[in-house]
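1. below is the structure, and that's it, no one-letter string:
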């Protein structure tokens, strides 16, 4: 079963964000675009490269009104310790949510219960709390923040332009498609 077009489930969690521990819930997510970016664990190898890439592109997401939520099954205390010891993680300005009880990892169906870790999962959520895009990759495959940014822009475009869709490799400002009987067999 896919999570596409489903509403995110209720949750409450604690995150490490800008030097503080803060509460985050599904209510905080509604009303704006969000990306939930699950990764296996702090103090690992591919994870900091991905989180650092997101940190380097965070301002672009913010310009689009998008909040990023990094999520692992580590605690918020572990997130703080990692932040305090890693130059890469220190530059992160988005919330790092601790999910030691696996609530979010189960809600988003990325939990590897036999290991207590989350798979690499990326979820774009619209302001109504509806999942618009899902990507889950194997542990060794890192993700690209620029590609995620492109997908967010496409999701936002489609949401604000009913009747239009974004073709493959669409970038902001390029032509879109308006599906109709006249287009059938012409692409």
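-> Perfect, I can see it now. Small disclaimer: the values here were computed from a predicted structure and weren't measured. Numbers count the residues shown, from 1 in each chain.

2. C-alpha only now, for contacts and for neighbours.
-> OK.

3. run through the strands of this structure in chain order.
-> Using DSSP state E, the strands of the chain run over 12-17, 20-25, 33-38, 66-72, 96-98, 111-112, 117-118, 120-125, 131-137.

4. any idea which of those is most buried?
-> Ranked by mean neighbour count, those are led by strand 96-98 with a mean of 27 (mean count of other Cα atoms under 10 Å).

5. who touches that one?
-> 13-17, 24, 69-76, 79 (Cα atoms under 8 Å, 6 or more residues apart in numbering).

6. and for stretch 120-130?
-> Contacts with stretch 120-130, where a contact means Cα under 8 Å, 6+ apart, come from 4-8, 26, 29-40, 110, 131-139, 152.

7. what's the longest helix in the chain?
-> Looking across the chain with DSSP state H, the single longest helix is helix 46-63.

8. and that one, what does it pack against?
-> The contact analysis (3 or more Cα pairs under 8 Å, 6 or more residues apart in numbering; DSSP states H and E) places helix 46-63 against strand 66-72, helix 87-90, helix 145-160.

9. go through it and flag the buried ones.
-> For helix 46-63, a neighbour-count test (16 or more other Cα atoms under 10 Å) marks 46-56, 58, 61 as buried.

10. quick one, that helix and helix 145-160 angle?
-> 40 degrees (axes from the mean of the first three to the mean of the last three Cα atoms, to 10 degrees).

11. contacting residues around helix 46-63?
-> For helix 46-63, contacts defined as Cα under 8 Å, 6+ apart pick out 39-42, 67-68, 70, 88-89, 91-94, 140-146, 149.

12. could you flag which of the residues you listed are buried?
-> Buried subset of the contacts of helix 46-63 (neighbour count, 16+ other Cα under 10 Å): 39-42, 67-68, 70, 88-89, 92-94, 142-143, 145, 149.

13. of these, closest to residue 161?
-> Nearest to residue 161 among the buried ones among the contacts of helix 46-63, counting by Cα to Cα, is residue 149 at 18.2 Å.

14. okay, pairing it with this:
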């Protein structure tokens, strides 16, 4: 069953952010857009390239009022150690959530039988409802700029009822207003 248009289930976990351990919960996403980026494990290969890409684009997400959370089944202690030893991960300013109990990974239906999370991205609206999901295989890295484009489209659609964003839509480009008149003409 798809999680699209379903609310994020309650959770509470420890995270590493801005040099501190902090508690993060579903209450922290209420009233704002959020992105959850699940990845298999700290100290791996594709994961640091993705998380660094997110770090390099984090300011753009923040300008839109979007909070970013990375999540793996590692502990918040492991996240700190990785942050302290990797130049790529050292750039991260967003919360790195530890999910050693697998509660969050199960809530997002992203937990593998091995106990690691799949490589999944979830866009969540201010009501805490999942509006976008992307899941890729282990070796396929994600692109933060493409995620940013999808978040902008989700925000646009939420703010403009009756309009939709076509393929490759970018901020400021023309949208569509679905109607009987458009059927068979696109």
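-> That came through fine. All values derive from a computational prediction rather than experimental measurement.

15. TM value for the aligned chains?
-> Once superposed, the chains reach a TM-score of 0.99 (TM-score structural alignment, normalised by the length of structure 2), with 186 aligned residues with a Cα RMSD of 0.4 Å.

16. residue range in structure 2 corresponding to the longest helix of structure 1, please.
-> The counterpart of helix 46-63 of structure 1 in structure 2, using TM-score structural alignment, spans residues 46-63.

17. kindly reformat the helices and strands packed on helix 46-63 of structure 1 as CSV containing distance to residue 166 of structure 1.
-> Output for those, formatted as CSV (distance: least, Cα to Cα, whole Å):
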stretch, distance to residue 166 of structure 1
strand 66-72, 19
helix 87-90, 34
helix 145-160, 6
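
18. how distant is stretch 92-99 of structure 2 from the center of its chain?
-> Distance of stretch 92-99 of structure 2 from its chain centroid, counting by Cα atoms, centre = their mean, to the nearest Å, is 11 Å.

19. that one: end-to-end distance?
-> 18 Å (Cα to Cα, to the nearest Å).

20. roughly how far does the nearest residue to residue 104 of structure 1 once chain neighbours are set aside sit from residue 159 of structure 1?
-> In space, and not counting its chain neighbours, residue 104 of structure 1 is closest to residue 11: 6.9 Å by Cα to Cα, 6 or more residues apart in numbering. In this view, residue 11 of structure 1 and residue 159 of structure 1 are 25 Å apart by Cα to Cα.

21. residue 177 of structure 1 now?
-> 14 Å.

22. before we move on, what about residue 122 of structure 1?
-> Counting by Cα to Cα - residue 122 of structure 1 and residue 159 of structure 1 are separated by 19 Å.

23. equivalent analysis for residue 116 of structure 1, please.
-> 35 Å.

24. superposed on structure 2, where does the longest helix of structure 1 end up, distance-wise?
-> By mean Cα distance after the TM-score superposition for structure 1, the fitted helix 46-63 of structure 1 averages 0.2 Å away from its aligned residues in structure 2.

25. which ones are touching residue 147 of structure 2?
-> Residue 147 of structure 2 neighbours (Cα under 8 Å, 6+ apart): none.

26. so what's residue 40 of structure 2 closest to, chain neighbours aside?
-> residue 117 (4.8 Å).

27. how close does that neighbour sit to residue 46 of structure 2?
-> Distance of residue 117 of structure 2 to residue 46 of structure 2, computed by Cα to Cα: 14 Å.

28. any shared contact partners between the two?
-> With Cα under 8 Å, 6+ apart as the test, residue 117 of structure 2 and residue 46 reach no residue in common.

29. before we move on, the earlier item: got a markdown table for the strands of structure 1, with distance to residue 163 of structure 1 too?
-> Below are the strands of structure 1 laid out as a markdown table (distance: least, Cα to Cα, whole Å):
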| stretch | distance to residue 163 of structure 1 |
| --- | --- |
| strand 12-17 | 36 |
| strand 20-25 | 32 |
| strand 33-38 | 20 |
| strand 66-72 | 23 |
| strand 96-98 | 36 |
| strand 111-112 | 36 |
| strand 117-118 | 36 |
| strand 120-125 | 20 |
| strand 131-137 | 16 |
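
30. between those strands, which gets nearest to residue 172 of structure 1?
-> strand 66-72 (16.0 Å).

31. next, the mean deviation of the closest one compared to structure 2.
-> So strand 66-72 of structure 1 averages 0.2 Å relative to structure 2 (mean Cα distance after the TM-score superposition for structure 1).

32. got the angle between that strand and helix 145-160?
-> Per the same axes, to 10 degrees, the angle that strand 66-72 of structure 1 makes with helix 145-160 is 130 degrees.

33. neighbours of residue 26 of structure 1, how many?
-> Using other Cα atoms under 10 Å, residue 26 of structure 1 has 13 neighbouring residues.

34. if we can go back for a sec, the residue nearest to residue 40 of structure 2 touches residue 110, doesn't it?
-> Yes. The pair residue 117 of structure 2 / residue 110 is scored as a contact, 5.6 Å apart, by Cα atoms under 8 Å.

35. got any residues that touch both of these two?
-> Both residue 117 of structure 2 and residue 110 are in contact with residue 38, where contact means Cα under 8 Å, 6+ apart.
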